[in-house]
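Visitor: Got a predicted structure plus its sequence, pasted below:
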Amino acid sequence: MATYITVADVDAILGSAWAPDDKKARAVLQANAYLTSLNLAGVDMSAIPEEVKQAGAELAVVASQGKLYQQHTEGSLEAKTVKAGSVTTSKTFASIDTTKSSSLPDGVQFALGLLGPWRTSAFSFNVYR
């Protein structure tokens, strides 16, 4: 796992009151794991850009609140009814769209926006000749 930010970095960016002291180390660890999972391309690890550090700080705040890896259970209730002759059947179920970025906490959405220049498309690949 790459280390994009440290607790000291987040304290410098957001001030020391961004999370209780006992949650800071784990929140930064989760933020670094999240950033590493994004496979950021072109980030110079010896001089990490300020935008990446800011994104990491935003992710750390969300992680300190327990929302970075939280499962979303909100959705909509849907019902479908089918009628064939005199027979009618109805089915009611919950539907959740996990592909929408709006289901992400606002801090995560902001961080992803900051990381735009370094994110690679899941549908792209490198070709070496």
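Guide: Received it, and whenever you're ready, just let me know what you need.

Visitor: contacts and neighbour counts: CA atoms only from here.
Guide: Noted.

Visitor: how about Ser95, what does it touch?
Guide: Applying CA atoms under 8 Å, 6 or more residues apart in numbering, we find Ser95 in contact with Gly75, Ser76, Leu77, Glu78.

Visitor: if you set the cut-off to 6 Å instead, what comes out?
Guide: By CA atoms under 6 Å, 6 or more residues apart in numbering, Ser95 lies in contact with Gly75, Ser76.

Visitor: Give me the distance between it and Leu29.
Guide: Taking CA to CA, to the nearest Å as the criterion, Ser95 is separated from Leu29 by 32 Å.

Visitor: mind listing the helices for the protein?
Guide: In the chain, the helices defined using DSSP state H lie at 7-14, 21-37, 50-64, 106-114.

Visitor: Which among those is found nearest to Lys83?
Guide: Smallest distance to Lys83 across the helices of the chain (CA to CA): 42.9 Å, for helix 106-114.

Visitor: Report the buried residues of that closest one.
Guide: Neighbour-count burial for helix 106-114 flags Gly107, Val108, Gln109, Ala111, Leu112, Leu114 (criterion: 16 or more other CA atoms under 10 Å).

Visitor: Might you report the residue contacts of the residue nearest in space to the middle of the chain?
Guide: Central residue of the chain (CA atoms, centre = their mean): Val108, 4.6 Å from the mean position. Val108 is in contact with Leu59, counting by CA under 6 Å, 6+ apart.

Visitor: And Leu114, how far from Ile96?
Guide: When Leu114 is compared with Ile96 (using CA to CA), they lie 27 Å apart.

Visitor: Alongside the first one, take a look at this:
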Amino acid sequence: MATYITVADVDATLGPAWVAEDKKSRAVMQANAYLTSLNLAGVDMDAIPEEVKQAGAELAKVAAEGKLYQQKTEGSLEAKTVKAGPVTTSKTFASLDSSKIIAQPGDVQFALALLTPWRSSPFAFSVFR
């Protein structure tokens, strides 16, 4: 796991009262794990850009609230009925749409927006000849 931010970085960005002292290191560790999982391209690890540090601070704040890796279980109940002559069949199921923008807290969306220059499309790939 790469270290994009430290507790000192988050304290400098958000102030020392962003969360209780005993929760800071775990929140920063979760933020670093999240940033690492994004596979940021072109970030100089010797001189981490301020935008990346700001994004890491936002992610650490969300992690401290217990919302960074929180699963969303909201969805809708859907039913489909098909009738062919005298035969009718019905199917009821739950639909969970995790692609909606509401699936992520606002601070995570802000952090991802700050990281846009270093993120690549998950559908892109490099071709070498």
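Guide: That came through, no problem. Note that the coordinates shown come from a computational prediction; the quantities given were computed from them, not determined experimentally.

Visitor: Make TSV from the helices of structure 1 and add distance to Ser90 of structure 1 to it.
Guide: Listed next are those as TSV, based on distance: least, CA to CA, whole Å:
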stretch	distance to Ser90 of structure 1
helix 7-14	52
helix 21-37	42
helix 50-64	40
helix 106-114	37
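
Visitor: Tell me which of those helices sits most buried.
Guide: helix 50-64 (a mean of 24; mean count of other CA atoms under 10 Å).

Visitor: now for it, which elements pack on it?
Guide: Using 3 or more CA pairs under 6 Å, 6 or more residues apart in numbering; DSSP states H and E, the elements in contact with helix 50-64 of structure 1 are helix 21-37, helix 106-114.

Visitor: Gln71 of structure 1: which of those helices is closest?
Guide: Of the helices and strands packed on helix 50-64 of structure 1, nearest to Gln71 of structure 1 by CA to CA is helix 106-114, at 13.8 Å.

Visitor: average offset between that closest one and structure 2?
Guide: Comparing helix 106-114 of structure 1 with its match in structure 2 after superposition yields a mean distance of 0.7 Å (mean CA distance after the TM-score superposition for structure 1).

Visitor: Number of residues surrounding the nearest residue in space to Ala33 of structure 1 that is not next to it in sequence?
Guide: When the adjacent residues along the chain are set aside, Ala33 of structure 1 lies closest to Met1, with 6.3 Å between them (CA to CA, 6 or more residues apart in numbering). Met1 of structure 1 has 10 neighbours, counted by other CA atoms under 10 Å.

Visitor: where's Met1 of structure 1 relative to Val10 of structure 1, distance?
Guide: For Met1 of structure 1 relative to Val10 of structure 1 (CA to CA), the value is 18 Å.

Visitor: Equivalent analysis for Lys24 of structure 1, please.
Guide: Taking CA to CA, one finds Lys24 of structure 1 at 9 Å from Val10 of structure 1.

Visitor: for Ala63 of structure 1, same thing?
Guide: Between Ala63 of structure 1 and Val10 of structure 1 the distance is 12 Å, computed by CA to CA.

Visitor: before we move on, what about Ser95 of structure 1?
Guide: Where Val10 of structure 1 is concerned, Ser95 of structure 1 sits at a distance of 37 Å (CA to CA).

Visitor: Is it possible to get CSV of the buried residues of helix 106-114 of structure 1 that adds distance to Glu50 of structure 1?
Guide: CSV is the format used below for these (distance: CA to CA, whole Å):
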residue, distance to Glu50 of structure 1
Gly107, 16
Val108, 17
Gln109, 17
Ala111, 12
Leu112, 14
Leu114, 10
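
Visitor: about what we covered before: turn the helices and strands packed on helix 50-64 of structure 1 into CSV, columns for distance to Val52 of structure 1.
Guide: CSV is the format used below for the helices and strands packed on helix 50-64 of structure 1 (distance: least, CA to CA, whole Å):
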stretch, distance to Val52 of structure 1
helix 21-37, 9
helix 106-114, 7
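
Visitor: Alright, I will stop here.
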